[in-house]
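> sequence isn't available, so here's the structure alone:
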């Protein structure tokens, strides 16, 4: 019975990563599930404070890298600091606005499009030409896409680390 419960729990952790498609906090849900497992299974070995600091740090690193790559992408393509702020705000707003569409998949499209649009609008608002602003917005778009991929990859690492402690 323990093998079955562990298998279902690991599967649930893995399925939680699907929340990234909807721009929801999949990595933080995995961290919360690991905390729940530790609470319900106090005999679990290796799930000590150091483990939770490590996985919590990885989840935080995923968030930082997601927005950091977006900012670096825009910078690399000529974006300004204000354009970067617009891209980050646009990504958040776009994910929220897009969430009701395409069965929730619109959140991903909205986040990527919002990063582009937010950066573009603030770059144009600073008096930059459309071509220059569009180039910076492309950087924000590609940076956001890369950041989402990195964040998902870190989530996979969280699931693997957690599974190694959940499996009996």
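Structure's in. What do you need? As the structure is a computational prediction, the values presented were derived from the model and not from experiment.
> all contacts plus neighbour counts: C-alpha atoms, from now on.
OK.
> residues contacting residue 168?
2-3, 6 (C-alpha atoms under 8 Å, 6 or more residues apart in numbering).
> now rank those by neighbours and give me the top one.
Highest neighbour count within the contacts of residue 168, by other C-alpha atoms under 10 Å: residue 6, with 17 neighbours.
> take this one as well and set it beside the first:
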């Protein structure tokens, strides 16, 4: 009993090597990290910073998880994930800039488009489309774009713009939101692949 307690308290023993964790504990942690990163990827579809959450999860695992061995994660994968997340943000920004703002949208319309896209994407993810596996993803993309369209049109119409101008801005908001989210989600998928390959392959 005393030896077990001393082993638990030994400062040189890594926490994942403690006797109260089974031999497969490190593998369970690695799998859990990859699943959490994959789930955070889905947040990109509803305009939340899923890629940055994934980077944070990988950084925490690299810091607290196994430092070496097949299940270990060094600094290189975390830095790579950080660079990918930054690229994803850049793609989303460029697509958005080429969308509603380029069509002459007001700041208010841009804000409403963002809010509408978040609500639409959430609704789409819940409702889904009758397509195996990809249904919720495609629905979140399309509903998010539709929400951005409705939000931008509503903001412009209530500001007194003609219907034709409001419609053009709404259409630009749709494509900006859809392409930006698709690009960001695509980069996020690469982050998931990096996490998976690093600890499970």
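Yep, it's here. Being a predicted model, the structure only gives us computed values, none of them experimental.
> can you give me the distance of residue 190 of the second structure to residue 44 of the second structure?
Taking C-alpha to C-alpha, to the nearest Å as the measure, residue 190 of the second structure falls 13 Å from residue 44 of the second structure.
> for residue 184 of the second structure, see how far away the residue nearest the centre of the second structure is.
Geometric centre of the second structure, nearest residue: residue 50, 2.2 Å, by C-alpha atoms, centre = their mean. Counting by C-alpha to C-alpha, the gap from residue 50 of the second structure to residue 184 of the second structure is 9 Å.
> give me the common contacts of these two.
Common neighbours of residue 50 of the second structure and residue 184, counting by C-alpha under 8 Å, 6+ apart, are residue 44.
> so stretch 137-155 of the first structure corresponds to what in the second structure?
Matched against the second structure by TM-score structural alignment, stretch 137-155 of the first structure falls on residues 170-188.
> now do the lengthiest helix in the second structure: which elements does it pack against?
In the second structure, ranked by residue count with DSSP state H as the criterion, the top helix is helix 163-200. Packing partners of helix 163-200 of the second structure (3 or more C-alpha pairs under 8 Å, 6 or more residues apart in numbering; DSSP states H and E): helix 25-42, helix 50-64, helix 75-96, helix 135-158.
> the second structure: which residue goes with residue 87 of the first structure?
Counting by TM-score structural alignment, the partner of residue 87 of the first structure is residue 113.
> got the buried residues for the helix or strand that contains its match?
Here residue 113 of the second structure is covered by helix 107-127, with elements defined by DSSP states H and E. Within helix 107-127 of the second structure, the residues that count as buried by 16 or more other C-alpha atoms under 10 Å are 109-110, 112-125.
> quick one: map residue 199 of the second structure onto the first structure.
By TM-score structural alignment, residue 199 of the second structure lines up with residue 166 in the first structure.
> gap between that match and residue 156 of the first structure?
Going from residue 166 of the first structure to residue 156 of the first structure by C-alpha to C-alpha gives 15 Å.
> more neighbours, those two?
Neighbour count, other C-alpha under 10 Å: between residue 166 of the first structure and residue 156, residue 166 has more, with 23 against 17.
> so who does the more buried one touch?
6, 10, 37, 44.
> at 7 Å what do you get?
For residue 166 of the first structure, the contacting residues are residue 6, by C-alpha atoms under 7 Å, 6 or more residues apart in numbering.
> ok, now residue 158 of the first structure?
Contacts for residue 158 of the first structure (C-alpha under 7 Å, 6+ apart) come out as residue 55.
> quickly note the distance from it to residue 54 of the first structure.
9 Å.
> what of residue 147 of the first structure?
As judged by C-alpha to C-alpha, residue 147 of the first structure and residue 54 of the first structure stand 20 Å apart.
> what do you get for residue 108 of the first structure?
Residue 108 of the first structure sits 28 Å away from residue 54 of the first structure, going by C-alpha to C-alpha.
> so which of these two has more stuff around it?
Using other C-alpha under 10 Å, the more surrounded residue of residue 108 of the first structure and residue 54 is residue 108, with 23 against 13.
> wouldn't the more buried one be in contact with residue 20 here?
No. The criterion here is C-alpha atoms under 7 Å, and residue 108 of the first structure misses it with residue 20 at 8.1 Å.
> what residues does stretch 29-45 of the first structure touch?
Outside stretch 29-45 of the first structure, the residues touching it (C-alpha under 7 Å, 6+ apart) are 13, 16, 47, 55-56, 159, 162, 165.
> output the contacting helices and strands for the helix holding residue 113 of the second structure.
helix 135-158 (3 or more C-alpha pairs under 7 Å, 6 or more residues apart in numbering; DSSP states H and E).
> ok, back up a step: tell me the one of the contacts of stretch 29-45 of the first structure nearest residue 71 of the first structure?
Taking C-alpha to C-alpha as the measure, residue 71 of the first structure lies nearest residue 56 of those, at 22.9 Å.
> that closest one -> the second structure?
Using TM-score structural alignment, residue 56 of the first structure pairs with residue 82 in the second structure.
> leaving out the residues flanking it, which one is nearest to its match?
Counting by C-alpha to C-alpha, 6 or more residues apart in numbering, residue 55 is the residue found nearest to residue 82 of the second structure once chain neighbours are left out, at 6.0 Å.
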